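> Sharing a model that was predicted from the sequence below.
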Amino acid sequence: MSTFIVEGGHPLHGNITPQGAKNEALQILCATLLTPEKVVVENLPDILDINNLIALLSDMGVKVEKQSAHSYSFQADNIDIEYLKTPEFLRKAASLRGSVMIVGPLVSRFGQAILPKPGGDKIGRRRLDTHFIGIQKLGAQFEYLTTSKAYSITAPNGLSGSYMLLDEASVTGTANIIMTAVMAHGTTTIYNAACEPYIQQLCKMLCRMGAKISGIGSNLLTIEGVESLCGTTHRILPDMIEVGSFIGMAAMTGSEITLKNVCYDELGIMPDAFKRLGIEIVRQNDDIHIPAHDGYTIETFMDGSIMTFADAPWPGLSPDLLSVFLVVATQATGSVLIHQKMFESRLFFVDKLIDMGARIILCDPHRAAVIGSGRLNSLRGTTMVSPDIRAGIAMLIAAMSAQGVSQIQNIDQIDRGYENIDKRLNSLGARITRYSD
């Protein structure tokens, strides 16, 4: 288990470019299975989850060629379907949450898929009903194999378009259903579809490959099935969660930094939400400049009541950002309620922030009240264990702003979502040392 040793209290200065978006990249990589032709994907982040999925695709028979540090070509013209039944595939797929999205492309193109119970962050119940019900409505059949503890998905009569109203606007569920439907016979209508920029990116890529999708950017998608798809080139958006993480780091450490090429128009309400925390954000074309802050004060609502930040489907605030908002609020002046609606275990890391001196009341598994007193209540270094990607980056932000030295264990969780984060931050003035077992 690798560890970060973080010496807090050092301001950052300079420019940093966010990596490609992890959540988009997982969808796009799975979509390369939909065609036997070559697909080039640019701006892929060099992180553990993405590298593991690329390795899994290669093991399945996809021809993978690394063209540059962040650009790969994929050609799925000789997929080994029998490999999906092997213990090796089941083990590798089970360790990666994003593997659930290979089901749609495989069933769409080959009429069959195998899915072990996927892994990922331990942040509470993460059900797959939306995926399964949507794919079943298109004609697929699911069978649970008790011996291998995996689902066998087949489409013995082919796939046919269907109307469906999703029970939740699941991003990965919507992506999986879209990829299943693009080559189904007839018309598919998906209502209450997720409409995040990453879903829009997936739809635009599929349309360049020959798919017929209308309603992109809305929660009502109409898909006309086609016979086959061709190759294309696609560029991944910058990771908005990393953009938010860097904004939080700048605020917490009183730093002046510039985030380069952030695709500002795709960030939704996130910049305005940080402004409500009292953080000054200056847009410079497609860059974000964060001036040095001596302190920042949380706004209240118009009636004077305490500000609440809650996650919501797009264009609401991403649940992946709430951990960052929570830790940034500890050093603000004012109070805020953080309401994590989607996952019941994501706020449990706050006990470590309390150990560091943060004034937080964990009301229940979904809500935390943060009482900020500005720089008068500076955090102090401590030892922590990262339970998941987003809590891990929040811990790192806290440690960088704290007085003294902190130790963060299990940083493999952070590496799953953030590319060379220690090296990139050290180049701006941070003091982070990595120790690997």
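It's in.
> C-alpha only now, for contacts and for neighbours.
Noted.
> What's the local residue count around the closest residue to His234 other than its chain neighbours?
Leaving aside its sequence neighbours, His234 sits nearest to Val41 (CA to CA, 6 or more residues apart in numbering; 5.0 Å). By the criterion of other CA atoms under 10 Å, Val41 has 22 neighbours.
> also this one, for the comparison:
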Amino acid sequence: MSSFRIKGGSALKGEIIPQGAKNEALQIISATLLTAEPVTLHKIPNIRDVNKLIELIGDMGAEVEKLDEESYRITAKEINVEFLESKEYKEKAASLRGSIMILGPLLARYGKAKIPKPGGDKIGRRRLDTHFLGFQALGAKFNYSSKDAFYSIDATDLNGKYIHLDEASVTGTANIIMAAVLSKGTTTLYNAACEPYIQQLCRMLNRMGAKISGLGSNLLHIEGVKQLGGTEHTLLPDMIEVGSFIGLAAMTQSEITIKGAGVEHLGLIPEVFRRLGIQMVIQNDDIIIPAQKHYEIDTFIDGSIMTVADAPWPGFTPDLLSIVLVTAIQAKGTVLVHQKMFESRLFFVDKLIDMGAQIILCDPHRATVIGLDRKQNLRGIKMSSPDIRAGVSLLIAALSAEGESVISNVEQIDRGYQNIDARLKALGANIERLD
């Protein structure tokens, strides 16, 4: 297990380029299973979860060519569906939550699939009902074996249906779209997630020959086609990395330029950080965050304490609430952070409190941050990364703190942020990876 040793308290400076979007990559890579023709992908992030998924579809028989550091050509001409019965598949798929995304393509193209209960972050209950109910509405039949924790799915006769999703799940929406594009008839998907990553997936599938309309809305119409062809696709910049770098700049009083931030696809992210008092200048597609000694949290119009809560797109993404929370530690003022979707995602605040932060954990979903306004520095401690986003939040706190911090279990951070230690070193961070 690897660790980061960080000596904090130094301002950083320079330019940083966000990686390709992790959450888009997991969908796009899975979508290559829908066609026998080559699909070329660019801006693929070099992170654990993405690399595991690429390895998994290679094991299934897809031809995977790495063209350069960020580009792949994947040709799923012949997939060995029998591999899904193997012990190797069960172990690999169970360790990767993103493995759920291969179900839709396999059901659409081969009429059957198997999946073990997937792994992932320990951030609370993350149900799969939206995926499965959508597949069942299209005609799939499920069998769950509690003995080996395997779901077996028969989808030999998928037909388009009107489906009203029980929640606007991003991965659930993507999976159902991928199953529906090769189904008979027309599927209407209401209460669909409409994140930029879903829009990207739909654009890619349309270039492959799919007939999807309603992009950008929560009402999608999918007219099934008989087969799809190859295409070329470039991923968006990762909005979670962009938000993380904004928080990093504020906490460490650094001047950082985020190059190619994909500004038009960021939604509320810049505005939420502005309401924390963080200044930023947008030039074309770059975001410049000047060094700030002080930043003050806004209040609501009636003077009440500001609340930052997550919501389905175009609301604020839940993946950045941990970053908002840690960024508020050194602000002037108070903010209530309300994590509605995952009940265990705020439990890492005990480590921030040990570092000197003033945070009240109200319940599993809410935390109140009383900003220190630089009157007291955080202090370095030893801690462990519980999940991807909390891990980076702890890393930001450590870089702003006095003294030395050690963060263990950084494999969690590596699952979502590529070469983060090297990239931070290039900005002047004092960080060392210990294996």
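Structure's in. What do you need? Not measured: the values here are computed from a predicted model.
> Now the TM-score, please.
Here the superposed chains carry a TM-score of 0.99, computed using TM-score structural alignment, normalised by the length of structure 2; 435 aligned residues with a CA RMSD of 0.6 Å.
> got a list of what Thr300 of structure 1 touches?
306-307 (CA atoms under 8 Å, 6 or more residues apart in numbering).
> which non-adjacent residue is nearest Thr231 of structure 2?
Nearest one to Thr231 of structure 2, counting by CA to CA, 6+ apart, is Val39 at 5.0 Å.
> hang on, the one you found packs against Ser71?
No. Using CA atoms under 8 Å as the test, Val39 of structure 2 is too far from Ser71 to be in contact (10.6 Å).
> in which helix or strand would I find the residue nearest to His234 of structure 1?
strand 38-42 (DSSP states H and E).
> which residues are in contact with that strand?
So strand 38-42 of structure 1 is in contact with 28-29, 32, 70-76, 230-236, going by CA under 8 Å, 6+ apart.
> Equivalent analysis for stretch 126-136 of structure 2, please.
104, 142, 163, 165-167, 169, 171-173, 175-176, 179, 342.
> Then stretch 247-261 of structure 1?
Residues contacting stretch 247-261 of structure 1 (CA under 8 Å, 6+ apart): 9-18, 238, 243, 246, 279, 286-296, 324-325, 328, 331, 397-398, 400-401.
> Quick check: buried residues in it?
Neighbour counts over stretch 247-261 of structure 1 (16 or more other CA atoms under 10 Å) mark 247-261 as buried.
> Likewise for stretch 64-77 of structure 2?
Under 16+ other CA under 10 Å, the buried positions of stretch 64-77 of structure 2 are 64, 71-76.
> can you tell me what part of structure 1 it aligns to?
The aligned range for stretch 64-77 of structure 2 in structure 1 is 64-77, by TM-score structural alignment.
> Is Ile79 of structure 2 within a helix or a strand, and which one?
Using DSSP H and E, Ile79 of structure 2 sits in no helix or strand.
> all strands for the stretch 101-250 of structure 1, in order.
112-116, 141-145, 150-154, 163-165, 187-191, 212-214, 220-224, 232-235 (DSSP state E, counting those that start in this stretch).
> and which of the buried residues of stretch 247-261 of structure 1 is nearest Ser214 of structure 1?
Asn261 (28.3 Å; CA to CA).
> Once you drop chain neighbours, what's closest to Phe142 of structure 2?
Ile153 (4.7 Å).
> So which residues of structure 1 form helices?
Counting by DSSP state H, one finds helices in structure 1 at the ranges 22-31, 48-59, 87-94, 103-110, 129-137, 171-181, 197-208, 240-253, 270-276, 322-329, 350-355, 389-401, 412-415, 421-426.
> Quick one: residues in contact with the first one.
In other words, helix 22-31 of structure 1. Contacts of helix 22-31 of structure 1 (CA under 8 Å, 6+ apart): 41, 44-45, 50, 53-54, 98, 101-102, 105, 172, 175, 179, 198-199, 201-202, 236-237, 239, 417.
> right, and Ala169 of structure 1 touches Glu196 too?
No. In terms of CA under 8 Å, Ala169 of structure 1 does not count as a neighbour of Glu196; the distance is 9.8 Å.
> Which one's more surrounded, those two?
Glu196 (24 against 20).
> Contact partners for Ile408 of structure 1?
Ile408 of structure 1 neighbours (CA under 8 Å, 6+ apart): 3-6, 383-386, 395-396.
> Can you tell me which of those residues has the most neighbours?
Most neighbours among the contacts of Ile408 of structure 1, by other CA under 10 Å: Leu396, with 29 neighbours.
> Give me the aligned partner of it over in structure 2.
By TM-score structural alignment, Leu396 of structure 1 lines up with Leu395.
> Setting aside sequence neighbours, what's the nearest residue to its match?
Leu395 of structure 2 sits nearest to Ile407 (CA to CA, 6+ apart), 7.5 Å away.
> Alright, calling it a day.
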